[in-house]
Structure formats: C-alpha cells, structure tokens
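**Student:** let's see this in three dimensions:
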Amino acid sequence: MKYNHVSRCTVILASLALAVFTHAQSLPKAVDIYPKMGLGYNIGNTMEVPGNQGGPTGWGNPFPDAAYVKAIKDAGFNTVRIPCAWDTHASNGTISAGWLDTVKTVVDLVIGNGMYAILNSHWDGGWLEDHVFDGRGFDKGGETTVVATEIAAKQENYWKQIATKFAEYDEHLIFASANEPGVNDPWNGGADNGQWAFDDARMRVLKSYHEACLKAVRSTGGNNATRIVVVQAPRTEIEKAPLLSSMYPEDPAGAGYTMAEIHFYPYQFSLMTGGDEDWGKMFYYWEDKTPGNDAAHTCSGTALGSKQSIDNLFSGLKTRFYDKGIPVVIGEMGAVKRLNALSGDNLKAHLEARSAWYGYTVASAKKNGLVPCVWDTGDEGDGNFTIIRRQVNKFGGNVGDIVDVETLNAMREAYGQASVPGNTVDSTVKESVSTEDKALHIIYKTVQSDTSEAGTMRINLSDADWSQYVAISFDMRVDGVSAGPCTDATREGCGTDGWASVSVFNMSGEWAWKEVSLGNVSTLTTLANHKIEFGDGEGKLAIVDITKMNAIGINLYGTQFTGDMYLDNMLLWKADGTADTLLNFNKNKPSLDGIASGELIPANATGDWGASSTSDKTGICMPRVAKAMGLRLDVGQGLVTATFTASRSGVGMVMLLNSMGQVTAHQEFSAVKGMNRIELRSNYRGPAMLVVKQGGQQFVQKVILK
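**Tutor:** From the prediction side, this is the model:
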C-alpha cells in the first residue's frame, strides 16, 4: 500500500528544507550538533504502525500535517523523533518507493520548520528487536533459533535504501539504528529483573546489528559519510548502558559521528497502572508534590525516578558517553496520567507531580549531555502522555492545542523559554469533581461497517473481596440508531441492518472473564433499574473468584450503530437486603474504551437526552455483517484466550498493545466462518489492549496482564 501524503504546503516546506541541503562534505560532529538539538518530541503511534496494521493512521492518529508539525516547533521543541516501520512496507527486501516518499514528507515538514529529525527503525513486528541473539534463544513465541548474520544483512539492506533516499540531507537529519533491542525478552526468572539475561554474547550480536547500519549508511556517500547515527543500549535501559559502552560499535567514519540512546520510564512512577503489588506501590506523586499523607505512593529518596536517582543515572551517562564525545539521546521518556484512579486534591497533586518530574528530568538531561525526547501518543484518555493535540475527531478542539500546559512549561523553563498561557491541571481536576449529583453519559459510534465493535465502561477494582455481596444493580437507559438497509442491490449484504446488544462483565481471580447479556438495545430504551444476581444460573453473572475481583463493567457490542447510554447509581447488594455504593459517578468517570466515549452530566432521569446522531437512519449501504457475539477474553498468566464469531473464513491477526501503543505480541491465525478460539502468549505485564482483526472485522478489548 502506498502512503503518499504530499500537499502543496508540504512541497513548500520541502523546498525550504532543500535550501539547507548541502553537497557532500564533512558534517558537524555529534558534540557540535548536541547543543542545538534542545528539547525533543516523539511523533508516536504513527509512522511506526506496521503496514499490515493500517500504516500511519492504523492506531487512531491522523497523518502528520503542516499544522501539527508547526505546533511542535511553536511548543518549544527543536528535535523530533520519528519512530518508523520499514519491514512491513517492503517486499522481497525492497522498501516501497511510495513509503519512502511518505516518510520523506514527514521528514521535510520537520526540517522545514528548522528542527532536527531523528529517523529510526522501530519495532515493526520485532524482526530485529526481538531477535538480539545468535542460535537458540527466545522471543515472544517461545524458544526459537536465529541466525544473527541474517538479521544483520537485513539491517544493512534496509539502511542502505533509507540512506540512499536521504543522502543529500544536511546534519538536521539523524538516523537511529533501532528502537528498544531486546525489550520483549521473555520473563523466565532471568538475571535482569526477571527477564532473560542480556549478557556479553548478546551485546556482541547487538553491536553487529549497529555496525551493519553504520556500514550501510557510510557506503552510500554524500552527507551520509559523516551523518550522525544513534545506537541503542540493550533494551535502551540505563542499567545496560555499561554493556553498550564496553562494546561500542565501530564507525567507518571514525570517532565523533554517533550518539548513544537510552529510554527513561521509571516503572512505578511512569507506567504502573494495575494497582499496588506486593513488591512495590504505584507512585502517583513525586518528591514534595504530594498530599503529604501518602508517602507510600510518593517517588522520593532513592526510588527510581526520584531527584537523586535521576542525577546519579544521568551523571553516569555523562561520564560514560558524553565526556568521550558521545552525546546521549533519551529517545523516549514520560509518565502516564492516572485520571481515573484519583480525584480532587489527590488528582491535582498527581498532575503537578508529573509536571515537576518532567521539568526536573529534562533539566538534568540538559546538564549531562542528553537530548530528552518526550513520548506522545496522541491519545487523551486515562493513562495518556499527550502534550499536543492531534486527534480532534475524538477530543475536539484544534490540531496543535496544548493539552498539558503545566508539563510543557516545566520543560520550557529548563531550556530558558517563556511560559505559554493556560491552566490544564485545574480544568482537569474541575472536570473530575463536582458537588452536584452526576450520572455517566456514554456515546457509542461504530466505525467499521462489517465488524462487531465493542465499547467498554470498566471499573478497576484492585483485587477487591466481594464475598459479602450477592448482586449488583444500576440505573440504565440505552438508545440509538442501527443503520440499514442499503439500496444498492449489487452489493453483498444489501438489506442487512446494524445491531447492538449490551452485556455486564467481570474479571476475577487470575483475570478470568465472565459475562451476562442484558439483551438487544431495542429492549433497553426505557430508563430502568437492572439488578443482576451473582451466580452460575440463567441470567446471573458468574464470578470465578469473588474474593479477588479485578474489574467489572458494561460492554456494548454492535455494528452500524450510533447511540447513547445513561448510567447511574451502581450498587452492591448484600444478602440481608442492604447495599453499598460501588460508584455514583459524582466525582469519578470510569475507563471508557473502544467505541465508547463520554462525560459526566447532571443526573436527570427524565431529562432531554437521546441518540447522539440520528442522521444515518436509512439509505446506507452496508456490507453483510455477522450477528457476532463480540470478543470474549480469558486472561491467565502470560496467556490471553480470545473467542469471537467470524463472518467469513480467512487469515487474521491478533495483537497486544502496551500502554504506549506499542505492539508487544502478535500472531496470525486462520479463522473459520462462525466461532473461533485463538490464544496469544506474552511476557508483557500490565495494562494492554487486545486487538483482533480478521477480514473486515475488528475487535478491541482492554486487558491487564500479570
């Protein structure tokens, strides 16, 4: 597939970029470029989306345009990292010319705005990243055998093509050999925090991969003869930087034309979202940005991510690399927003803590010869990293709006830049807290025409003991429009209506999934109180381990459906007839995923509300859809089992995406028409999204892996 997004504006910017291109010459060394690179930013979840997963727009982001890239520059960034896929855009070892042109479009936009562009080779199915070993070893599929020389040859082949395409660009274009080589190493009790150990032998393999990239780039001549190339530490972990330093790749250009790369996500503060563990707590707060009564959930002292650890780690990188003429790129860094877990003053303290952490981290990076590049995925829901808006179709506003003013200003201050106006902390907290009685309004809108899609309202419970409860109840009304029939009799499935149904689900024990249907939307249009008993009988909600409840929620499954749900007063009932409130929505909005989005609204059972859109009632021609039951999941230790109904036979793909939108496990499968059951093994732990694609169908469900 070609992705050739060239516009008139792009051509103009490309012309500006060409103005700084030079003929073959010796480009500046890394230590000379470093002071000009400033603060860095990632266009995440876009150009690195594998071609077989939809390419740049496959994970929900629009293709980068001139307005978006200019907004990056205006926000104060001077380096843009462009994570990129290559292998899934290649055939028989040749990268598509259309794809190279598409990547060039983004590179030209960045350089045309006077910024530095770091163009890397990202995960892309793990062809290199998951195979940093020679001979017998492990990847996500288990034990396997790899010939490292073959991976190195593939690396050299791709980079020769990439470098040839960009040979005449000046020092504003930087290449990066890989992303996080070895990050998906399996968890098998190894020496590296439980992962398969990354030792000297594996570092020699990684060194050969980096040297294959360097050899390819230098061989193409032009400015590539001395272009800066970034090489990654094992798994880009700071703790593995000594391995990279001890076996640093040899560059045909000589010393001074490379940079090193690490990533920085101190887990308990940055990524941990599944609740406290017996080995450690989630860190919502940081240093003095804390409510003061929750030291257990505050990152301070010697904890990873504290001021002390940041300074110690970064000064170590300076000694090991920068002082030897090798600046370091923090290719990715960030901390998620825990919007659903906190409210009020606690949420405010958390958001202020994040901003202070970003500011301190980039200031320390600057002091120690590091280029900090913040990770930005474009999403703005719970667990997001986003600073600059781009998904306006989902979140409104304008492309380029700053959605995290305080974090941006903390980083701008570290680089001596003036603050930008605005207050997003207070506005975020205000949205989460109200003294008024609130209800939850959920909006559903399917995207696919022949796919059973799911919208999920989920409440995370952190292993709650519900043994005292016998039922759950809530007030609910659902209404909407199912498109169809179509009028074009020449199209397959013409005359087939859309549909939607609602189910209540729970996860308990080792994340075992159980669900009970409430019926089709057509039977739920009147506001009513629904009370569901716990148990294994007809119409009851089965629970595998009621002493360890992980999550509960409501799924709407549908195709060709646009509509709304009104939800309020979720109660847990005891055998004696008394009840406790699970959630009244007055302060907290639970997680909304898939085709579900929504807001807290004044509770008003008889108020004027209804389907969010009724414009597509008739005359819509839709392909045939199976009345599928949606996606059903069972989650065990390192294993996700998915059951779904396929509308036709054919090859499909199942993928597991982590909280940053990166694919951590995937596999193809052959589906039969009707019921299918597939298993996906993964060593990833934490919150993730499972995506099943087959034919025109796509199912999406949030999971948490332990």
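**Student:** could you use CA atoms for every contact and neighbour count after this?
**Tutor:** OK.
**Student:** on the C-terminal side of the helix or strand hosting E150, identify the next helix or strand.
**Tutor:** Per DSSP states H and E: E150 is located in helix 148-165. Using DSSP H and E, the helix or strand that directly follows helix 148-165 along the chain is strand 173-176.
**Student:** need the residues that contact that following strand.
**Tutor:** 107, 111, 116-121, 227-231 (C-alpha atoms under 8 Å, 6 or more residues apart in numbering).
**Student:** which two in these are spaced the farthest apart?
**Tutor:** Distance extremes for these: the farthest pair is I111 and V231 at 21.5 Å, using C-alpha to C-alpha.
**Student:** for comparison, sequence B:
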Amino acid sequence: MNGFKWSPLRRNVVLWAALLLAPIAAWSQTLPTATQVAAQIQLGWNLGNTLEAQCGETAWGNPAVTQAFINSVKAAGFNSIRIPAAWDCHANQSTMTIDAAWMARVKQVVDYAHGQGMYVILNIHWDGGWLEEHPLYSYQTAVNQKQSAYWTQIATAFRDYNERLLFAGTNEVHADYGTPTTEHITVQQSYNQTFVNAVRATGGNNASRTLVVQTYNTNAWHGLNYFTMPTDTIANRLIVEIHHYDPYDFTLNPSGSCLYWGAPYPSQSACTWAQEAYHDDLFSQVRNKWVNQNIPVIIGEYGVATRANLSLPARQYYLEYVNRAAAANGLKTYYWDNGVQPSQTNGFAIFDRNSGGVVDQGVLDAIKRGAGIGTPTNYTLTVTKAGAGSGTVASSPSGINCGGTCSASYSNGTSVTLTATAASGSSFAGWSGACSGTGTCTVAMTAARSVTATFNSTATTFSLGVTKMGTGSGTVTSAPSGINCGSTCTANYASGTSVTLTATAASGSTFGGWSGACTGTGACTVSMTAARNVTATFNTSGTGGTCSNPVSFTNNTGNFNTTGAVCYRTNQTVNGWGCSNFDGRTLTVGGQARTCGQLPLTRSADGYYYFSVTGGTYPWASIYAW
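**Tutor:** The predicted model follows:
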C-alpha cells in the first residue's frame, strides 16, 4: 500500500455517496423478457458498411447517417435496425479505452432509431478481425480481456436505455469456413460468455437487458450441431443469432453459376441443394431447437448481391421466400443493406444513403410480402418518351418531370395526372400503355404503371453531307453539332440553320480546300435552305525533296522539248498520274524513285509534288496528272 490515510471529512463524504448510490439498483427496471422483446420486432434492416467501416463512418463509401435517413427506413416498414459497429480502431490499445467522441457518435446514431420507437441491435462487428478471426487458444485470454473491456464501456454508456436497445456480442466468429474443431467452438463460446458477463456486471437496465449471442460463424447448421447457450444471471434474456446466405453460388458468389433460384425459374445445377424445401427444413430445425424452448432467434443478415445477368425476379422470389419461411417458424429477419446500388455489382441497397429514397422497390415489396407486413403502399409510375420529336411530361401531384425524372413512386390509390408539352418544332402524337389519346393522362396507382408519350417532329429538315478526298487525312466538324467526320459525315438540320464546318488536318497532312457548297481553305459556312454537299480535300504534307528550276504544271505538261533533265511541280491534288515517251528516262517524286503512275506521292514542305526527270532520247516526253 502507498500509506494513504482517509481524513474524517473524506470518510464522511464517501459514506454519504454510498448511501446515495445504494438505491440505484432498486430504481433500475426489470426489462421485458427476450421472448416479449422479439414479439415486438416485425422487420429488421442492417445499417451496413457504415459504423463498422474501419476508422471512420464514411471510410467505405457511404455518407454519414442522418436522422432523416433513419426516418426513411422506418417509413418504409422496418421497425428494427441492426447497427454493425467497429470499436478497436477508435480505442487506445494500451488502456483499451474507447474514444469518447466515437462513443458519442455511435450513441447519436442509436438515438436516431431508438428515439422514434424502433428496436436497435448494436454489436461489435468484424472490427479488423481481432476477435472474429481468432477462435484459437493462443488468442483466447487476450481477446477475452479486450472483449470484456469494450463491452463494459459500451454497456455502461447505454445502461439507462430501455428494452428496445439490444446488444450483440460478436459477429461471424470463425477460424475458417470448414467444420469447426473443439478448439474453435470452445474459444468462440468463451467470447459469448465474456460478453454476457461484462454487460450484466454494469448493472442498471443491463442486468435484465436482452442480449444476442452468435453460433459459430453465425452458421445455422453449426449452431444446431455445436452451440451451447452461455450461462446468465437472469432467465429468458438471450437471443440466438444466425446468418443466412444459402446457396452461396446464388446469393454472394460474384462469379456464381446460379442466376436463378426457386421452383418458378430454371433449375441451376450448383444450387439444387438449397431450394425451398431446404429452407423449410432448416428453419423448422432452428425453431425446434430454440424458439420452441422460449429462446428467440434472429437471422441477423441475409440477402442476394446483384451481379451481371442475375435474374432480378428470382432474387425477389428468394427474398420473399426466406422471409415467409422465417416468419412461419418464428424467426426474425434483418436484411443486409451495404449501401451499394442495385445497378452495381455486389449491390444490396434498398435505400439511397443520401436522399433516403427507395432504390429497389421490388426487393422492399418482396421482403414485406414474405414477412406478412401488409400490401406495399407505394407503386412506381414510369414514363417513356418515343418518336422523332421532343418534349416533356410532368405529373400532378409532382414527382415526374420527364425531362430528366421519368419515374416516381406514389401511394396506393393516388390519382396521378400526366401532361405532355411538345417542344418547338415538335407535336405531341399521343399516349400508349396505361393511357391513350392526346389529352391529359390520368392513372390510378393501384399497381405499378407504365406510360409512353410519343412526340413527332414538325420541322422541315435538310441533309448536309461531307465527303473527304485526297491522299491526306483529317476531320471535319460542325457547329451546331451533328457532323464529326471522322465517322459521322451526314446530319439533318432544320431549314434555315447556318452550319459552319471546320477542317482539321491530321499529322502529316494539310488541308487542301473545300469544293461543292464551299470553296477556299477557311471555315465553310452553309445555309441549310436545301440539301447540301461539301467536299474537303486533305493532302499529305511533306518531307519530300525538291529539284532545281521547277516548271509548274496542272494536268498535262505538254512535251519537255529537251533531251536533258527537267524538273516539274504541281500543288494540285494528284489522284493519279502517268508519263509518255520516257524511253531511258528515270524519275523521282519528292526525292523518292517512282515508276510512271506509281502512288503514293510525297509532297515537299512547300506543298508541291516535285517530279525530277533525268535526260532521255526523246525531247517530246511528257507528264500528265489528274
């Protein structure tokens, strides 16, 4: 001891503090049983990839949670939220003290749901794997020390919450994905026991709070075969948690061969082992082992990840069937939502994490149908535009402005009126689908509806065509846009439109000029009062050589009138050429030896083709080009 002695005053203060604290245990509530709590849970949803993201709520791409977002989840029909959470990255590893700011943020998110009457499950999730990946004797002591330290702090922070807050001790604890050994089961279940002991020791409402304990790897079959409930200081306050992703090749495997599931869909050889009868049998065994013994069971995670070519109707059928089979056996379900949009690979999202809007109504409806939670209250109205014209479609009540927003959800029975407005140069031709005629379109949203609005063009248009010629290369573009020639060399323009064409020579080429509806080498502007055609000539540019005292020519040079060497040149586009009476003469063009008529020819830097001809027998030899 350090020799410290109590003063009389300090001793009296401590005695008074003890008297003040003594009644607290009596003031704490005895919370309802686990069976009573589970009976109040209708439908559960996971706030996945958020608070369990390593070292920061937004680290895995989802935005920070808001009250408005949680309100949207509740409004969609979920009355319970499972909050996976990370703690280890937010704790001092020497003292195992959780950062106060992080505890406050987790508490704030819990309050978003708990404060509006929802049931909340808060856990220690993967958390970097310090516990989840180590059900081994060599880690058991150290992991249990940390498990106890963290749960003592978490439970103390939430001690005064009522029965609508539940704690879940771990997540998917496993050494591997094979059959667990005695060591794996023994150590994994010690983590459950440490969790229960730590929470109960904090007293207050935690003495009777419902706690959630997991089977090995949250696998139902491992639970049936190996799981033993932890001991507890109070009866009927524990819930068993399993997860369900059978068959893996349909639900989670990104390259799985199973693109369909269930009796209404084509059989998939890799998934024949886990069809409807399998689910009925498994969930029945779970009910008999625990639910019938007054031990509630939750399926803490389930779902089907989106991927290319996966049948979305089969996905919805699976989710509906899992919920129906679970409900028939008294199991509570929590859909895994990772925030990834269903249009992406590995998508589980029902909600847009920013707006709170429903992004997968089909999945939401399937889950609710399976769980027996009424008829979906919202239906989607979709507008498609067709025809050569343009225009917009707007709705009353608001939601659709197509334009950009061409679908919206409306409450069951809502009467929605659509109005079509044609753009200038277009006319509205009429409705098809859920409406007909050319007036306003009114639909009753007692089911999902689709409407097509057709707009026709009324403007007179003319075609502008561009042709490219010459030995060089380049592109021609237009303003306004339409031509990019390149590949798109014709376009239609409204009568009277002024179109400017710009020619851009490629490397190694020069622009030789326009012909047709334009001339010259500058920009070409045409008025589209009729169909127009323009030719752009591109010549190769050069690196070819020259020769002395050149004579310029076009087409035919005439006779050379000499038996000596001569030099001729032309800057015209040469599509072909030839020579006559060249007995004994040889020739280079741009410094490259050529036989009569041989292409290609190389221009020199000044834009000319130089024909250098040696002397010969006949003075009347000549060159001609076209």
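**Student:** got a TM-score for the two of them?
**Tutor:** Once superposed, the chains reach a TM-score of 0.55 (TM-score structural alignment, normalised by the length of the second structure), with 365 aligned residues with a C-alpha RMSD of 2.8 Å.
**Student:** including distance to Y267 of the first structure and neighbour count, could the contacts of strand 173-176 of the first structure go into JSON lines?
**Tutor:** As requested, the contacts of strand 173-176 of the first structure are exported to JSON lines (distance: C-alpha to C-alpha, whole Å; neighbours: other C-alpha atoms under 10 Å):
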{"residue": "V107", "distance to Y267 of the first structure": "31", "neighbour count": "24"}
{"residue": "I111", "distance to Y267 of the first structure": "33", "neighbour count": "25"}
{"residue": "Y116", "distance to Y267 of the first structure": "29", "neighbour count": "25"}
{"residue": "A117", "distance to Y267 of the first structure": "28", "neighbour count": "26"}
{"residue": "I118", "distance to Y267 of the first structure": "25", "neighbour count": "25"}
{"residue": "L119", "distance to Y267 of the first structure": "26", "neighbour count": "23"}
{"residue": "N120", "distance to Y267 of the first structure": "24", "neighbour count": "24"}
{"residue": "S121", "distance to Y267 of the first structure": "24", "neighbour count": "23"}
{"residue": "R227", "distance to Y267 of the first structure": "34", "neighbour count": "30"}
{"residue": "I228", "distance to Y267 of the first structure": "30", "neighbour count": "27"}
{"residue": "V229", "distance to Y267 of the first structure": "28", "neighbour count": "25"}
{"residue": "V230", "distance to Y267 of the first structure": "24", "neighbour count": "28"}
{"residue": "V231", "distance to Y267 of the first structure": "23", "neighbour count": "30"}
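**Student:** which elements pack onto the helix or strand where T477 of the second structure lies?
**Tutor:** Using DSSP H and E, T477 of the second structure maps to strand 474-479. Counting contacts by 3 or more C-alpha pairs under 8 Å, 6 or more residues apart in numbering; DSSP states H and E, strand 474-479 of the second structure is packed against strand 484-485, strand 498-505.
**Student:** which elements pack onto the first one?
**Tutor:** Contacting strand 484-485 of the second structure under the criterion 3+ C-alpha pairs under 8 Å, 6+ apart are the following elements: strand 474-479.
**Student:** who's in contact with the strand it packs on?
**Tutor:** By C-alpha under 8 Å, 6+ apart, strand 474-479 of the second structure touches 466, 483-486, 499-506, 509, 511, 536, 538.
**Student:** chain center to that strand, what's the gap?
**Tutor:** 36 Å (C-alpha atoms, centre = their mean, to the nearest Å).
**Student:** and stretch 500-517 of the second structure, by the same measure?
**Tutor:** 44 Å.
**Student:** stretch 384-395 of the second structure too?
**Tutor:** The answer for stretch 384-395 of the second structure is 28 Å, by C-alpha atoms, centre = their mean.
**Student:** also stretch 639-659 of the first structure?
**Tutor:** 18 Å.
**Student:** which part of the second structure lines up with that stretch?
**Tutor:** Aligning stretch 639-659 of the first structure against the second structure (TM-score structural alignment) gives no matching residues.
**Student:** if we can go back for a sec, which stretch of the second structure lines up against the helix holding E150 of the first structure?
**Tutor:** So helix 148-165 of the first structure sits over residues 140-157 in the second structure, by TM-score structural alignment.
**Student:** quick one: that stretch to the first structure mean distance?
**Tutor:** Once the two are superposed, stretch 140-157 of the second structure sits an average of 0.7 Å from its aligned residues in the first structure (mean C-alpha distance after the TM-score superposition for the first structure).
**Student:** hang on, the earlier thing: residues of the helix holding E150 of the first structure that come out buried?
**Tutor:** For helix 148-165 of the first structure, the neighbour count (16 or more other C-alpha atoms under 10 Å) marks 148, 151-164 as buried.
**Student:** and which of the residues you listed is nearest E431 of the first structure?
**Tutor:** I162 (46.4 Å).
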